[in-house]
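Participant: with the input below, show me the fold.
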Amino acid sequence: MPGPYALHDGLRRVGIWFNLLSVAAAVVVILHLQESDAAARRELHAELRGALASRRFELFYQPQLGASGRVFGAEALLRWNHPAHGLVGPGGFMQAAEETGFVLPLGQWVLGEACAQLRRWQDDPVLRGLRLSVNISTLQLRQPDFVPQVLDCLRQNGVDGRLLTLELTESVLMEDMEATVAKMQALQAAGVGLSLDDFGTGYSSLSYLHQMPFTELKIDRAFVAGIVGDTQASSITRNLLRLGHDLGVEVIAEGVETVEQYELLLGQGCRLFQGYLFGRPTDLATFEERVAGRAA
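Facilitator: Here you go, the predicted structure:
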């Protein structure tokens, strides 16, 4: 009969083996999940390529208005008309597009569609002069030929650069600032608008705001959402508006959903607005119909 020490040692060995088996099982599960995740990403990438080839992507348009209520432009927002899931917003595929590099051909398609649409609006007496904003990814901006791509697109469609605005996030601007500034200056020289999206949520500092030739700052919706009844949020929007004025750039408040938010921002000196209060993103026909209705 084994002594107590031998019994203890045996139990210890059983425990070690049990732990090793548990770790091994966990590793197998993790590897399986990683393989499944990689397979899902490959499948999604293949779907994205197919969607672009079969023109299943579409631009939706959210109106941007001045204080007078006149629509002066829109933000172009990408949608994927998926055969099984219906309309899918960027949150459902943009990360995969970034990871695989597919964002480059996709972004080029968006830019081409935007310029072509601006050309069509120029030929319409009611819609002539509308501006269009498009979002630019980090990977797009990094490309050495990004500026020529934009300028060629404008030239091929016969579009005035002043009608196009490129929206950049603060995180995009943190990499290779010298090269970024040079690209922005070249675009600005062609009249292209440059908007700092989600202003106030990231790394904003006066040092780089003074260096970079922005024409517009977009106050993040998080600040707009809390402006009513929150003195701190109200103070932030007031200061952001003042900063934009001091820098000599336009400031647009995005995410405006209520009359109270609109009136408070108006009282603070905001003159440009975007949000559900004025219209959700819609397909082209609906957007044009609404703009024509306002102009009538």
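
Participant: please make it C-alpha for all contacts and neighbour counts, starting now.
Facilitator: OK.

Participant: who's in contact with the longest strand anywhere in the chain?
Facilitator: Secondary structure of the chain per DSSP state E: the longest strand is strand 71-82. Strand 71-82 is contacted from outside by 51, 56-66, 86-90, 110, 114, 129-135, 281, 291, 294, using CA atoms under 8 Å, 6 or more residues apart in numbering.

Participant: and the strands in the protein?
Facilitator: Taking DSSP E, the strands of the chain run over residues 57-66, 71-82, 86-88, 131-135, 164-169, 193-199, 216-219, 250-254, 272-274.

Participant: ok and the first one relative to strand 71-82, angle-wise?
Facilitator: In terms of direction (axes from the mean of the first three to the mean of the last three CA atoms, to 10 degrees), strand 57-66 departs from strand 71-82 by 160 degrees.

Participant: would you mind listing the buried residues in strand 57-66?
Facilitator: Phe57, Glu58, Leu59, Phe60, Tyr61, Gln62, Pro63, Gln64, Leu65 (16 or more other CA atoms under 10 Å).

Participant: just the second one next, same as before
Facilitator: Within strand 71-82, the residues that count as buried by 16+ other CA under 10 Å are Val71, Phe72, Gly73, Ala74, Glu75, Ala76, Leu77, Leu78, Arg79, Trp80, Asn81.

Participant: one more, please, to line up against the first structure:
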Amino acid sequence: ATPIVFQQGPHALWKSLASDGKWCGEVINHRKNGEQYHEWLTITVVKNHEHQITNYVGVFADITEVKRSQNRLYELVNHDPLTGLPNRRLINELLEHAIKRAEREERQIAILFIDLDRFKAINDSLGHPVGDKLLFEVSRRIKQSIRESDVVGRLGGDEFIVMMDNLNDIEDAANKARSILHALQSEFLIDTKDLFISASIGISMYPNDGKDVDSIIKAADIAMYQVKNMGKNNFCYYTKKHSADVLERFNLENQLRRALDRQQFEVYYQPQVSLQTGKIIGAEALVRWNHPEYGVVSPAKFIPLAEETGIILQIGEWVLTQAALRAKEWVRPNNSLKRIAVNVSGIQIMQSNFADTVYGVLIHTDCTPSMLELEITESTVMQNTEHVISTFDRIKSLGVRLAIDDFGTGYSSLSNLKRLPLDKLKIDRSFVRDLPDDLDDAAIASAIYAMAHSLGFSVIAEGVETIEQEQFLKQMGCVEAQGYLYSKPVTAEEFLTLIQHNKEDEGSYHVS
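Facilitator: All right, here's what the predicted structure looks like:
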């Protein structure tokens, strides 16, 4: 067969042979069976005594395997092995070319920085093989959501990026972000499990938000974190204010990482009162951060950051240990205190070894298990029912009490509640706030109590602030309450004083 290079007529090959008497290069040829292969061909001119060309001598080497290795190396260097998408290196290269084009043509480029919400919890609880399959399916849905001219890549972990360099309007980027969020809404079936995942998307624009690769990607990354702070599962455009917010967040995160070592955390305790005897029968442990510069930092500000960064695992274990030590010290036959409740983050629960952590705390503190009560939010149960049931079963076998916090704010199914080894439901403060005047809240609170009673769970109401609320709850049948009517959260020393006074006083306990 005649190599294609010889069939192309006038060519650099002929010029090289004419001027240098030699040519070498890579050509595609065909084997006898029709299969294509790559060869490295060297052609040399043969002349007679009169310097006339009489022949051409060609020597070739089959470099098909070399080419395959080169292509494979290119793939490894430039593409993510899991999803096959361009990796960070190739994305940077493509974006650099796109910026040069956009600069010449005075066009805009949009960067969509996509970070999956709660992916770490899925990865930690169900394992990396499941996490990898989920990432692959997510990459497929993102690819299906974008235009043919757009580029999608994976930066690493659960971070993806979309580059749009053919924009007609800035709103095109927002429309694409909506398409991606919509595509991720449906459940993912991975190894017979239905998994749900959402994403936070930050959008930056060239040239407004950055003139080079690093700055424009960083701007989109900052915008993405703003979405995380606003509740996730959404998108937003970058603004300069976001940079200031992210800088504050970065500083707070660094200080949060050192706060535990510097003993800046303190556990406060809010009394839980029996509505039958008026005595303090329990307490909820609530962590506070005593920052040397900012004062007491609100848990609403640092707990979400601790969960997002994983620092909550160390903080949560420390709080549980402190509560166990206090329970061992305070729960005595001569007072009415029976237990201390501790909030447990969904991130802690999604650890495959959380039950081992609880066991370790009990052994370390020598605390009687029934003196501790762990509270988990209803939303965590909804999102990871099977894992929560398995973890709760192990914890319950240790003798620790279990409760659902903020009950009524989610949509737990009755069948799932029956499967959980619970001791208590806590009526969310949002249903207590307007009692007894709001008839809807009154009906909801009564329904929660009736359901809990039928399942054999005790009930506690949180956020009780008035005598009228207390009276309504007592008439309803609720036997425990917690709120500012009795006491705000106080330090360990102040709580010990409350227990002493409560032991000496007769009748109902209210804050003075």
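
Participant: in the second structure, what stretch matches the longest strand of the first structure?
Facilitator: Per TM-score structural alignment, the counterpart of strand 71-82 of the first structure in the second structure is residues 280-291.

Participant: what about the residue nearest to Ile303 of the second structure when sequence neighbours are not counted, how many residues nearby?
Facilitator: Nearest residue to Ile303 of the second structure in three dimensions, chain neighbours excluded: Ile312, at 7.2 Å (CA to CA, 6 or more residues apart in numbering). Neighbour count for Ile312 of the second structure, taken as other CA atoms under 10 Å: 22.

Participant: I'd guessed Ile312 of the second structure sits against Ala306; true?
Facilitator: Yes: counting by CA atoms under 8 Å, Ala306 is a contact partner of Ile312 of the second structure at 4.7 Å.

Participant: if I pick the counterpart of the residue nearest to Ile303 of the second structure in the first structure, what's in contact with it?
Facilitator: Matched to the first structure by TM-score structural alignment, Ile312 of the second structure sits across from Val103. Counting by CA under 8 Å, 6+ apart, Val103 of the first structure touches Met94, Ala97, Ser137, Leu139, Gln140.

Participant: gap between the residue mapped onto the third one from the second structure and Arg326 of the second structure?
Facilitator: The one in question is Ser137 of the first structure. Per TM-score structural alignment, the equivalent position to Ser137 of the first structure in the second structure is Ser345. Between Ser345 of the second structure and Arg326 of the second structure the distance is 20 Å, computed by CA to CA, to the nearest Å.

Participant: in the stretch 1-150 of the first structure, which spans are helices?
Facilitator: Ranges of helices within the stretch 1-150 of the first structure are 4-53, 94-100, 103-122, 138-142, 146-157, based on DSSP state H, counting those that start in this stretch.

Participant: residues in the second structure aligned with the last one?
Facilitator: Aligned by TM-score structural alignment, helix 146-157 of the first structure corresponds to residues 354-365 of the second structure.

Participant: what residues of that stretch count as buried?
Facilitator: Phe354, Ala355, Thr357, Val358, Tyr359, Val361, Leu362, Thr365.

Participant: grab the nearest non-local neighbour of the fourth one.
Facilitator: Once flanking residues are discounted, Val358 of the second structure sits nearest to Ile395: 7.3 Å by CA to CA, 6+ apart.

Participant: what is the burial count for that neighbour?
Facilitator: For Ile395 of the second structure, the count of nearby residues is 22 (other CA under 10 Å).

Participant: thought Gly360 was touching it, still the case?
Facilitator: No: the criterion here is CA under 8 Å, and Ile395 of the second structure misses it with Gly360 at 11.5 Å.

Participant: what is the host helix or strand of Ile203 of the second structure packed up against?
Facilitator: Using DSSP states H and E, Ile203 of the second structure sits within strand 198-206. The contact analysis (3 or more CA pairs under 8 Å, 6 or more residues apart in numbering; DSSP states H and E) places strand 198-206 of the second structure against strand 109-117, helix 171-183, helix 213-229, strand 235-237.

Participant: quick one: that strand to helix 213-229, angle?
Facilitator: Going by the same axes, to 10 degrees, strand 198-206 of the second structure makes 140 degrees with helix 213-229.

Participant: what angle do strand 198-206 of the second structure and strand 109-117 make?
Facilitator: Counting by the same axes, to 10 degrees, strand 198-206 of the second structure lies at 160 degrees to strand 109-117.

Participant: hmm, who's touching strand 198-206 of the second structure?
Facilitator: By CA under 8 Å, 6+ apart, the list of residues contacting strand 198-206 of the second structure reads 99, 108-118, 173-174, 177, 181, 184-185, 216-217, 219-228, 232-238.
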